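Engineer: I would like the atomic coordinates for the input below:
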Amino acid sequence: MDDRTLLARIRELVDEEHELRTRFTTGQLSADEEHARLGAVEEALDQCWDLLRRRRAARETGGDADSVAPRTTGEVESYLQ
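Structural biologist: Model prediction:
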């Protein structure tokens, strides 16, 4: 996945996040539904941002950005723990 594709995916996820919050505040979505889907969206966003940062770092240090593989959700979410 190249940077352009990653940025497009990030935009899609942010749009979905905003849509979920709007649907919840207007009563179209229950709190449980919003919470479950928001959690998945936030994890996907974290993975995308992590991959984008690591690709950029690889390029800045003379590495091959295309060789950087995405990390699992568990790796990304437990990074600071």
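
Engineer: from here on, contacts and neighbour counts on C-alpha atoms
Structural biologist: Fine.

Engineer: What's the separation between Met1 and His18?
Structural biologist: 24 Å (CA to CA, to the nearest Å).

Engineer: and this one, so I can compare the two:
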Amino acid sequence: MADDIDIQARIKGLIEEEHGLRSQLGAGEISVEEENQRLRSIEVELDQCWDLLRQRRARREFGEDPGAAQVRDAKVVESYRG
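Structural biologist: Down below sits the predicted model:
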């Protein structure tokens, strides 16, 4: 992901996909299991995107290169949850 705009666009796309899954479930096009599996994957990717944005903003705030921020492993990002 190159910059904040790209990350924000990815976040928007994931949220739209999440809404689409809920609609598909409501229409009987996918099973609850399919929805849950994909929603979990979306949730993890969203957490990674938000984490990356926070890293970039913190680096910028402290005069560091925001481009040096890295997507963290899902296990790392998910361990932040309380």
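
Engineer: what's the TM-score for these two chains?
Structural biologist: In this superposition the chains share a TM-score of 0.94, using TM-score structural alignment, normalised by the length of structure 1; 81 aligned residues with a CA RMSD of 1.0 Å.

Engineer: Chain neighbours aside, what residue packs nearest to the one residue sitting closest to the centre of structure 1?
Structural biologist: Closest residue to the average C-alpha location of structure 1: Leu45 at 1.1 Å, with CA atoms, centre = their mean. Leaving out its chain neighbours, the residue that sits closest to Leu45 of structure 1 by CA to CA, 6 or more residues apart in numbering is Ile10, at 6.2 Å.

Engineer: so what corresponds to the one you found in structure 2?
Structural biologist: Aligning on TM-score structural alignment places Ile10 of structure 1 opposite Ile11 in structure 2.

Engineer: Give me the buried stretch members for the longest helix anywhere in structure 1, please.
Structural biologist: Scanning structure 1 for the longest helix, with DSSP state H as the assignment, gives helix 31-60. Neighbour-count burial for helix 31-60 of structure 1 flags 34, 38, 41, 43-49, 51-52, 54-56, 58 (criterion: 16 or more other CA atoms under 10 Å).
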